[in-house]
Structures are given as C-alpha cells and as structure tokens.
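Undergrad: build me a structure from this.
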Amino acid sequence: MAAPYNQAMTSSVPILQLPSNQPSESVTPVFPPSYLAQARTFNMNIKDAVQSSEVVAYTLSVNNINAKVLFDYGATRSFISESFVGKLNYEIELLVEPLFINLANQEQVSVKSIYPRCKVEISGYSFPASLIPFRLGEFVAILGMDWLEKHGAQIDCKKKKVVLKSPQGKKVEFKGQK
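TA: Predicted structure coming up:
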C-alpha cells in the first residue's frame, strides 16, 4: 500500500503540511483550507478543444509516451486518464483526505489518489507533474492551474500559444493544435 501523499502539489498550494519542529512519524497532519477546496475539470474532446478559445491542446510526452494533453486554466487541478495510468510505471499514492471534483454537468466525484512523480516533456525539457487519476474523454492529461502556476505559464488561447518557465529557468514556448 502506498504511503499518503505528503509533498506539495504546487509551491503555493500544499496537500499536506507537517510542522517543521517535529519528526514526521509523530505528527498529526495539518490541512490548509486550499487542500479541501473543490477542483473542477472538463470532459472535452479534441475537436472541442481545437475550436475553443479557452484551452490549448497539444500532443506531448507524458512519462515517455506520446499523449494528448489539454492545457486548461479553468481546471483547478491536473489530471491523468484512468485508462493511461497502467503505463506510468510509478506507484500511486493516497491522498490524506479525498478531493471533490465538480464536473461541468454539476456532478461531484470524490478522488483519493495521485501520481506525484509524473513528467511532461516539452521542447526537450522535463516538467514535473502531480496528476490525479480520473476518467477523461479523449485526453490523456489535463494540466490545470496547479501545474500552470507552478511553471509560470502564460496561455494565449486565441493563438493557441503557451509560454512556460522550465525547471532550469529557461523560457519554453510552443503552439498547440489548431
């Protein structure tokens, strides 16, 4: 069984915060209000994404496998398709508390696990990603605000252009599918 996820999903939104003055074995987890915040995502297809002025779609390498990825600033968290997770070659980790996902159809779904050590390759750079397994439509991954903020993303949805800062501090720019 995997250990609870105890690292930050982003630099500003921790999932689990442990007091630094005590060893982690004897600590009761402290959950910031942002942890229990609800996340949302869309179940969009490629055609909708290409026509939308609110998202950018692109085929990228996720854990060294080509995958259809959606960059969505309307999604508060980042997701990976449940049908793709068998290809990740990483152990899933349990969230300390469930995360509630609000879908566009007003349905609410609870998720309890995460893949915290995924990598997304863009222009020769490896970007770490903490991805929540979820039933997605045609996309393998949705990179939401947690990931976009962490990498300083600027998205021009009309031009289908994304500008990021690599973990090495380099500016990375690419155009999504039109």
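
Undergrad: from here on, just use CA atoms for contacts and neighbour counts.
TA: OK.

Undergrad: just the strands in this protein please.
TA: With DSSP state E, the ranges of strands along the chain come out as 39-41, 55-62, 65-72, 79-81, 93-103, 108-122, 125-134, 141-143, 154-156, 161-165, 171-175.

Undergrad: and of those, who's closest to Asp48?
TA: strand 55-62 (9.4 Å; C-alpha to C-alpha).

Undergrad: show me the contacts for the residue nearest the centre of the chain.
TA: Compute the mean C-alpha point of the chain, and by C-alpha atoms, centre = their mean the closest residue is Ser78, 2.0 Å away. If you count contacts by C-alpha atoms under 8 Å, 6 or more residues apart in numbering, Ser78 has them with Ala129, Ser130, Leu131, Ile132, Ala141, Ile142, Leu143, Gly144, Met145, Asp146, Trp147.

Undergrad: repeat that with 10 Å
TA: Contacts for Ser78 (C-alpha atoms under 10 Å, 6 or more residues apart in numbering) come out as 9, 39-41, 70-72, 114, 129-134, 141-148.

Undergrad: now the other sequence, so there's something to compare against:
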Amino acid sequence: MFSVRVNNANNRGNGVKGQAFVLGSGEARYDHNVVTGKFLLNKYFASVLFDTGADRSFISKNLSDMIKGTPTLLEAKYIIEIADGQIIEANHILKGCKLELASHILDIDLMLVTLGSFDVITGMD
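TA: Reported below is the predicted structural model:
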C-alpha cells in the first residue's frame, strides 16, 4: 500500500537509500497526479501504478513468481524507507520485462519488493 518516491543517496557503501510515501489503491484512484490500471506485463494482467516521482520501478514478489522471470542479484542492495518509517530492501531485479501500453511494448527492469495494493509500480527509470 505505498507509492515509491525514491531519492538517490549513497548509504555509506551499504546500498542506495530511498524514501516512499503511503498511497493505497483507493487513495490513488482519486489523485489526479497518479495513473493506475490493469496492463499486460509479460502476458499477465497486472495492477500497475505509474508514479512519475519514482526513479525506479518495482514488482511484487507474488507477481514475479507468476511471470517466471529470472531475478538478477543487484550489485548493492536498494534500501527504501516508507513514510511510516518501515525499511524494506530490494536485492534482486527482473530485467527486460515487457509492459504493454496501448499496443506499445516497453522494456522495463523491475526490483522485487513486497507491495500491497499494486502488482507493479513504474517510475521514471
């Protein structure tokens, strides 16, 4: 139940640290700055949040298991602090996922994290 807004900053060599703000699917529906919907990702329908404030894109661990991609270990873990102070980490990325938008196929890389309301959060990476 969060929209990820990441600010890049080195975290003393332990990875990259970011920040996220809480935004559930119900709240996103009424925010004119947010686009959500069901789209095809690797031929599976996914609930997607498009977040222009995020500089990375994420996929829920549940959906990543379904699409059967092979995750790649990140060189440095990606640390995300959400608005309530909770820290989550991304250690793996699915490269070359195919997101279909209005008959256009976009190649995107997705970091694996635990997501609540959405299957995928796409940023501006």
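
Undergrad: Leu148 of the first structure contacts Tyr73, correct?
TA: Yes: the pair Leu148 of the first structure and Tyr73 passes the contact test of C-alpha atoms under 10 Å, sitting 7.4 Å apart.

Undergrad: so what sits against both of the two?
TA: Counting by C-alpha under 10 Å, 6+ apart, the residues touching both Leu148 of the first structure and Tyr73 are Gln154, Ile155.

Undergrad: is it correct that Lys95 of the second structure is in contact with Pro71?
TA: Yes: counting by C-alpha under 10 Å, Lys95 of the second structure touches Pro71, with 7.4 Å between them.

Undergrad: between these two, what contacts are shared?
TA: Common neighbours of Lys95 of the second structure and Pro71 (C-alpha under 10 Å, 6+ apart) are Leu110, Met111.

Undergrad: Asp156 of the first structure versus Ala67 of the first structure, what's the distance?
TA: 21 Å (C-alpha to C-alpha, to the nearest Å).

Undergrad: same question, Val162 of the first structure
TA: From Val162 of the first structure to Asp156 of the first structure the distance is 6 Å (C-alpha to C-alpha).

Undergrad: kindly report the same for Gln51 of the first structure.
TA: Gln51 of the first structure is 14 Å from Asp156 of the first structure, by C-alpha to C-alpha.

Undergrad: do the same with Ser126 of the first structure
TA: 22 Å.

Undergrad: same deal with Asn89 of the first structure?
TA: If you go by C-alpha to C-alpha, the gap between Asn89 of the first structure and Asp156 of the first structure works out to 33 Å.

Undergrad: who has more neighbours, these two?
TA: Asp156 (16 against 9; other C-alpha atoms under 10 Å).

Undergrad: what is the neighbour count of the counterpart of Val120 of the first structure in the second structure?
TA: Taking TM-score structural alignment, Val120 of the first structure has Leu99 as its aligned residue in the second structure. Neighbourhood size, Leu99 of the second structure [other C-alpha under 10 Å]: 22.

Undergrad: what's the closest non-adjacent residue to Leu99 of the second structure?
TA: Leu41 (4.5 Å; C-alpha to C-alpha, 6 or more residues apart in numbering).

Undergrad: give the contact list for the counterpart of that neighbour in the first structure.
TA: Aligned counterpart of Leu41 of the second structure in the first structure: Val62 (TM-score structural alignment). The contact partners of Val62 of the first structure, taken as C-alpha under 10 Å, 6+ apart, are 68-69, 80, 84, 87-88, 118-122, 126-129, 140-141.

Undergrad: 8 Å instead?
TA: Here Val62 of the first structure is in contact with Cys118, Lys119, Val120, Glu121 (C-alpha under 8 Å, 6+ apart).

Undergrad: now do Ile142 of the first structure
TA: Ile142 of the first structure touches Val69, Leu70, Phe71, Asp72, Ala75, Ser78, Phe79, Ile80, counting by C-alpha under 8 Å, 6+ apart.
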